[in-house]
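1. With the input below, show me the fold.
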Amino acid sequence: MWGSAGTDMSWKKARRYHSPAYWVDRLFSWRNPRLFRLRIWLRIRWLRFRVWLKEPKGTEVRQHVKRPLALALLGPAIPALTIFVLWIFLPEQVAGVGRAFDRLLTGPDAPALQWREAAQLLLLLVGLPSAFMLWWFRDIHVNRTLENQRKDVNLKEFQEIQARAAGALDDKLPQRARETMQIAAVHQLSGFLAGEYGASFQRPAWELLRANLIASSERIGTRHIADQIAAWHRNEGSLSGTPAQDLRASVQEALHNLNDDRVGDAERALIHDAWPRIFTKTRRLSQTCFDRIVLPRGALLASRDLSRCSFIGANLRRAHLEGADLGWAHLEGANLAWAHLKSADLYEAHLEGADLGWAHLEVANLCGAHLEGANLRRAHLEGANLAWAHLEGADLGWAHLEGANLIGAHLEGANLRRAHLEGAYFDANTALGKGWDRLDDWQRIAVWQKWTDAGAIMVNADGHPLPIG
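-> Have a look, this model is predicted:
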C-alpha cells in the first residue's frame, strides 16, 4: 500500500515537472526577477502595438502620394484601355498590327537595339520615378508653406478657445450660457491636443487643461477628502471617530456627496476620450490632478511618470499601470480593481479606502504606502515590498502574499482570512494584530508561531531567518 502511494506521489511530481505551466511559472513569475521584468516589458510593447494599430497612421504620406500614384496608374491604364476598346470593335485590325509588331521585334530583319536607344529607355524608366519623387517633395513643401500661413489663423482661434475654456467670458451673460460656452471650448481643445492644428499647440492646450483640472478639483471638493484623511491620521477632524476598517465606507460616502461641476465633467470626459494622446511619454504628467476621471477598460498608462498625481475617486478599473511611477500619489477611494500594477512604484502613496480587489501588484513597491481600509481581497502581492506599509483595517482575505516583504508593516485590524503567507517575511517590528502594542512577549510569540505555521518567515535585522521563542 505504501509503495503504491509512493509511486502515485512520484508520478504526480513527475507530471508536474513536465507541465508547461510549471516551467512558465518558474521562468516568468515573480520568482525570477530578470525574466519577470522581461515578460512585463514584452507585455507593455504588445499593448502599445495594439493601441498603435487602432490609431490613424500615415496621413501625411497618404495626403501627398495621391496625385503621383494616380498618374502612375493612369499612364499605363489609358493605352491599355484604348487597345481593349479597339480590340472589341476592330479585332482583326488589332491582331494584324500585333503580328506585324511581333515580327518587327523578333524577326530576322529586326533592328538591333543601339546604345542610344537603350540609354533613352533606361533614362525613361529611372526618370519617371525620380520625377514622381520630386513632385511628391514639392507637394509636401507647398502644403507646409500653406500650413505655416494658416498658423496665424489657428493662433487667433486657439487664443479665443483658450480664453473661453479658462472661463474668461462676459459677466453680462447668464451663468448657464457661460458654462455652455466653456464646455464647448473644452471639447474644442481635443483637436489641439491631437495636433490637428500643428504640434506647437499641443503643449499649451495640455497645460491649460491641467490648470483647469486643478480648479475643478477645488470646486467639487476632492481635495477636501485628502485633507479629511490627513486629519484622520492626526486623530482630529470629521473622520477622527472612524475606525480603519470603516474608512472605505466613509471615503465612498464623501465622494458621493461631492459638488456638481458641469465644466469639470466635460474636462474629465475629454480625458476619457483622448487618453492615448494624453498619457504619452513626451507629455509632463507628474503632479497633475486627475480626480474622479474614468478611463476606459484596459487603458494603457504603463511606465508613465505619475508621481505625486492625484487620482482621488478615479475609476482605473483594469487599467495597465505596469512599471508606472505612482510615488506619493493620491488614490484615496480610487477603483483599481483588476488593475495591472506589476513592478509599479507606489512608495508612500495614499490608497486609503481604495478598491484593489483582484489587482496584480506582483513585485510592486508599496513601502510606506497608506492602505488603511483598502480592499485587497484576492489581490496578487507576490514578492511585493510592503515594508512599513499601513494596512490597518485592510481586507486581505485570500490575498496572495507569497514572498512579500512585511517588515515593520502595520496590520492592526486587517482581515487576513485564508491569505497566502508562504515565504512572506516579517520581523519583530511588524504589527500582526489589533492592539499589538498592548500584547506581552508570550502573546506575541504565539502570534508569530501561527504565522510561521502558515509558511511565513520571521527574520532579524540582517534579514536572516530567526527561530521563534
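
2. Please count neighbours and contacts with C-alpha atoms only from this point.
-> Fine.

3. Run through the neighbouring helices and strands of the longest helix seen in the chain.
-> Longest helix of the chain, by residue count under DSSP state H: helix 115-165. Secondary-structure packing of helix 115-165 (3 or more C-alpha pairs under 8 Å, 6 or more residues apart in numbering; DSSP states H and E): helix 59-89, helix 175-193.

4. Out of those helices, which is the most enclosed?
-> Of all the helices and strands packed on helix 115-165, helix 175-193 has the most neighbours on average by mean count of other C-alpha atoms under 10 Å, namely a mean of 18.

5. Pull the distance from that helix to the chain's centre.
-> Centroid separation between helix 175-193 and its chain, computed with C-alpha atoms, centre = their mean, to the nearest Å, is 26 Å.

6. One more: stretch 385-405?
-> The answer for stretch 385-405 is 25 Å, by C-alpha atoms, centre = their mean.

7. For Ala337, give me its contacts.
-> Leu316, Arg317, Arg318, Asp355, Leu356, Gly357, Trp358, Ala359 (C-alpha atoms under 8 Å, 6 or more residues apart in numbering).

8. Three-state assignment for it, please.
-> Under the three-state scheme (DSSP: H, G, I helix; E, B strand; the rest coil), Ala337 adopts coil.

9. Relative to Ala424, how far out is it?
-> 23 Å (C-alpha to C-alpha, to the nearest Å).

10. before we move on, the earlier item: a markdown table please, covering the helices and strands packed on helix 115-165 and showing distance to Leu366.
-> Formatted as a markdown table, those follow (distance: least, C-alpha to C-alpha, whole Å):
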| stretch | distance to Leu366 |
| --- | --- |
| helix 59-89 | 43 |
| helix 175-193 | 33 |
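
11. Of those helices, which is nearest Leu301?
-> Distance to Leu301, taken as C-alpha to C-alpha, is lowest for helix 175-193 among the helices and strands packed on helix 115-165, at 17.4 Å.

12. Helix or strand next in line after the closest one, which one?
-> helix 202-220 (DSSP states H and E).

13. Work out the gap between that next one and the centre of the chain.
-> How far helix 202-220 lies from its chain's middle: 20 Å, per C-alpha atoms, centre = their mean.

14. And stretch 211-223, by the same measure?
-> 23 Å.

15. Just the buried residues of that stretch, please?
-> Asn212, Leu213, Ile214, Ser216, Ser217, Arg219, Ile220, Gly221, Thr222, Arg223 (16 or more other C-alpha atoms under 10 Å).

16. returning to that earlier point: tell me the one among the contacts of Ala337 nearest to Val85.
-> Closest to Val85, out of all of the contacts of Ala337 and judged by C-alpha to C-alpha, is Arg318, at 61.7 Å.

17. Sequence B follows; please return its structure for comparison with A:
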Amino acid sequence: MSKQSDQPKHGLRILLIILAALFSGAVLWCVLQFLSARIGNNFWSELIEKNGFWTLLALIISSPVAFFIWLFRDQNTIKQLESQRKDVNLKEFHKIAEWVSGLHLVEDKITKKTKESPRKLINKTVSLETENIQEYGQAGNQRHLPSHSREDGAVGLQVAAVYMLKPFFCGEHGDGFRRPALNLLTAAWLALFKQVEGKENQDEELEHVRNSPLAIALTEVLLAEGGKHLRCHKEVFSNLYLSYINLHLLGLSKEVLELFKETDCTGIQLQGAKLQRVELQEIKLTKANLQGANLQGANLTEANLYKVNLQDANLEGAELQEVNLQESNLYKADLLGANLQGANLTEANLEEAELFGATLQKATLSKTKLQKSNLEETDLQNANLSQAKLEKAYLRSAHLQKASLLLANLQEADLQEADLEEADLRFANLQEANLQEANFKGVKLGKTNLKGANLQDIKALELEISKLNDITWTGALLMQQTVENIENKTTLTNIDWIIIPESLKEILDCHSTKKVEFQFKKISSDESVQHILGFKSELPIEKKEIRIKLLAHLQELNSNWTIKIITIQKLNPDWTIETTIINDSF
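-> Predicted coordinates for the structure are as follows:
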C-alpha cells in the first residue's frame, strides 16, 4: 500500500483520538457536576484532599503530550517501514530491470586477438584474428522429464519480467518507479524492432517480431488500463519510439484508441503501427514518422500533420477535415474514400497516391505533387490546385467545378468525363491530356497549352473570343462540329489542330475495349503527336481496307498532317491488353 493511501487513514486516526479525548473530558465534567449537586458544597474541598484526584488530573493534563508523542513515534515508524519497503522494491526493480534488458540471455562469446606479423619491420602489418566461442551446457542423461533449454528459459524469464514490471509502471510501488519503468519498457521496444529494420525480408520479420511473446507483453504493459499510465507521461510523447505497435491487440481496452487525442506528439515514431479507427482529433504530429502505418478509418480532424511522413500509409476512409498536411510525404499513400475537405496540402507529396472517391472540396493543393496519382471520381470542387503537378494523373470523372488549376501541369493527364465547369485553367499545361467528354462549360483557358490534347466530344466549350488566339492548339484533337463553332466566332491564326470528321462520329466509342493509336506528323516540321481513338467493337478494324478508309477520312480534313496507324490495342476479358503493331499510312 502506498504512502498516499495511508494518509487518509492517518488523518482519520488523529480525528478519532481528539474526539475521544473531548468526549472523555465532557463525561468527566458531567459526572463531577452531578456529584457536586448531590453531595453539597463540601464536595470540591473533599475531592481536592483525596490523592486519586491529583492522579486523575495529571492524566488529563498529560494526555495531549502523550498523544503528540505517540503521533511522532507513529509517523517515524511509518517512515521506517516505507524506507525498508522502498529498499526491498528497489532491489526487486533492479533485478527485474536486468531481466527485461536481457542481461541474463545466453549469447556467443566473441574473442578478438591481435597478432603481430613476424615481418612487421618489413611491411609494417598487424593481423587481427576473431574467435567465436559458444559456451553452453548439456542436460545429463539422468533427466527423466522433458524441459526447455536454458536459452529458451532465459527468453521466457525476460517476458515474465516485463509483466513483473507492470506494478512499478502503474505506480503501485510509488510514483518514483513510474518513469524508470517507462524508460525500460520503451528501450526494450526500441531494441526489439531496431534489430529487424533494414533487413531484406523486413516485412515478414517485423510481423513475426510484432506477434512474438515479448512484443505482446510490452504492448499489454505499456497500454495497461487503456493507456492511462502512459498518458501520465505526455512530455515524452515527442520523439517517442513506438513503431509497429498494435492498438488492436486482443485484451486491450477500447480507451486505448484515444491515447494520443489532443496531445503534442511532435517527432513521434509510429511507422508500421496499427492505428485503425484511432481518435487523433487536434493532435500535433509535426515531423512525425508514420510510414506504412495503418490509419484506416482514423479521425484526424483539425490535426497538425506538418511535414509528417505518411509514405505507403493506409488512410482509407479517414476523417481529415481541416487538417494541416503542408510539405507532408504521402507518396503511394492509400486515401481511398478519405475526407480531406478544407485540408491544407500545400507542397505535399502525393505521387502515385490512391485518392479514388476522396473528398477534397475547398482543399488547398497549391504546388502539390500529384504525378501518376489516382483521382478518379474525386471531389475537387472549389479546390485550389494552382501550380500543382498532375503529370499522368488519373482524373476520370473527377469533380473539378470552380477549381483553380492556374499554372497547373496536367501533361498526359487523363481527364475523360471530368467536370471542369467554371474551372480556371489559365496558363495550365494540358499537353497530350485526355479530355474526351469532359465538361468545359464556363472554363477559363487564357494562355493554356492544349498541345496534343484529346478534346474529342468535350461538352459546352464556351471560350472567350479574346482568349482563343492565346491558346496553344498544336496537335489538339477536336470534332469537326467543335471546330466550326470556334471558327464562326473569330478568325484564328494558330489553327494547327487535328480535326475528326463528323462522318466518323457514329463508329467512335471512347469507352470501347478496342483502341487504335494514330501518329500525326506535321508536314512543315518534324513535330508529331499521338492520339488514341476508341472504335465500336463491331467495327472490323483488324482488316487493312477498313484502316485505310479511316486514314482517308482523317486525311481529308487534316492536309497539314501526315497520318499513320501505329498500334491496335484490345482489352481481353482477363483485363490483359493485347497490342498489335501496325504501320499503315495513307
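
18. Report the TM-score for the pair.
-> With the length set by TM-score structural alignment, normalised by the length of structure 1, the two chains reach a TM-score of 0.58; 336 aligned residues with a C-alpha RMSD of 4.6 Å.

19. At the geometric centre of structure 2, which residue sits there?
-> Among the residues of structure 2, Leu290 comes closest to the average C-alpha position under C-alpha atoms, centre = their mean, at 4.2 Å.

20. contacting residues around that one?
-> By C-alpha under 8 Å, 6+ apart, Leu290 of structure 2 lies in contact with Gln269, Leu270, Gln271, Gly272, Ala273, Val308, Asn309, Leu310, Gln311, Ala313.

21. repeat that with 6 Å
-> Leu270, Gln271, Asn309, Leu310 (C-alpha atoms under 6 Å, 6 or more residues apart in numbering).

22. which residue sits closest to the first one in space, ignoring its chain neighbours?
-> Read that as Leu270 of structure 2. Leaving aside its chain neighbours, Leu270 of structure 2 sits nearest to Ser243 (4.1 Å; criterion: C-alpha to C-alpha, 6 or more residues apart in numbering).

23. Now check structure 1 for the residue matching Leu157 of structure 2.
-> Alignment note: Leu157 of structure 2 maps to Met181 in structure 1; criterion TM-score structural alignment.

24. related to what we said a few turns ago, which of the contacts of Leu290 of structure 2 count as buried?
-> Among these, the ones that count as buried by 16+ other C-alpha under 10 Å are Leu270, Gln271, Asn309, Leu310.

25. Next, find the distance separating the second one from Leu240 of structure 2.
-> The reference is to Gln271 of structure 2. For Gln271 of structure 2, the distance to Leu240 of structure 2 equals 11 Å [C-alpha to C-alpha].

26. cool, and Thr368 of structure 2?
-> Distance from Thr368 of structure 2 to Leu240 of structure 2, by C-alpha to C-alpha: 29 Å.

27. who has more neighbours, those two?
-> Thr368 (24 against 18; other C-alpha atoms under 10 Å).

28. which position in structure 1 aligns with that one?
-> In structure 1, Thr368 of structure 2 lands on Ala409 (TM-score structural alignment).

29. Quickly note the distance from its match to Trp115 of structure 1.
-> Counting by C-alpha to C-alpha, the gap from Ala409 of structure 1 to Trp115 of structure 1 is 88 Å.

30. so Glu204 of structure 2 sits in a strand?
-> No. With three-state DSSP as the criterion, Glu204 of structure 2 is helix rather than part of a strand.

31. Structure 2: strands as residue ranges?
-> Along structure 2, counting by DSSP state E, strands occupy 109-116, 126-133, 477-479, 498-500, 514-522, 528-535, 561-571, 577-585.

32. Out of these, flag the one nearest Leu214 of structure 2.
-> strand 109-116 (24.0 Å).

33. give me the stretch of structure 1 that that closest one matches.
-> Per TM-score structural alignment, strand 109-116 of structure 2 has no counterpart in structure 1.

34. tell me what that strand is packed against?
-> strand 126-133 (3 or more C-alpha pairs under 6 Å, 6 or more residues apart in numbering; DSSP states H and E).

35. Quick one: the residues in structure 1 that the strand it packs on pairs up with.
-> Residues of structure 1 matching strand 126-133 of structure 2 are absent, with TM-score structural alignment as the criterion.

36. Can you pull out the residues in contact with that strand?
-> Lys109, Ile110, Thr111, Lys112, Lys113, Thr114, Lys115, Glu116, Ser117.

37. quick one: it to strand 109-116, angle?
-> 160 degrees (axes from the mean of the first three to the mean of the last three C-alpha atoms, to 10 degrees).

38. Can you give me the end-to-end span of stretch 393-413 of structure 1?
-> Stretch 393-413 of structure 1 has an end-to-end distance of 5 Å (C-alpha to C-alpha).

39. Can you spell out the matching residue range in structure 1 for stretch 561-581 of structure 2?
-> Going by TM-score structural alignment, stretch 561-581 of structure 2 sits over no part of structure 1.

40. ok, and what's touching that stretch?
-> Contact with stretch 561-581 of structure 2 is made by 513-523, 582-585, as judged by C-alpha under 6 Å, 6+ apart.

41. Repeat the analysis, applying 8 Å as the threshold.
-> Here stretch 561-581 of structure 2 has contacts from 513-523, 547, 551, 554-555, 582-586, using C-alpha under 8 Å, 6+ apart.

42. Could you measure from the counterpart of Ser83 of structure 2 in structure 1 over to Asn154 of structure 1?
-> Matched to structure 1 by TM-score structural alignment, Ser83 of structure 2 sits across from Asn148. Distance of Asn148 of structure 1 to Asn154 of structure 1, computed by C-alpha to C-alpha: 10 Å.

43. in terms of contact, does the match of Thr368 of structure 2 touch Glu392 like I think?
-> No. Taking C-alpha atoms under 8 Å as the definition, Ala409 of structure 1 is not a contact partner of Glu392, at 9.2 Å.
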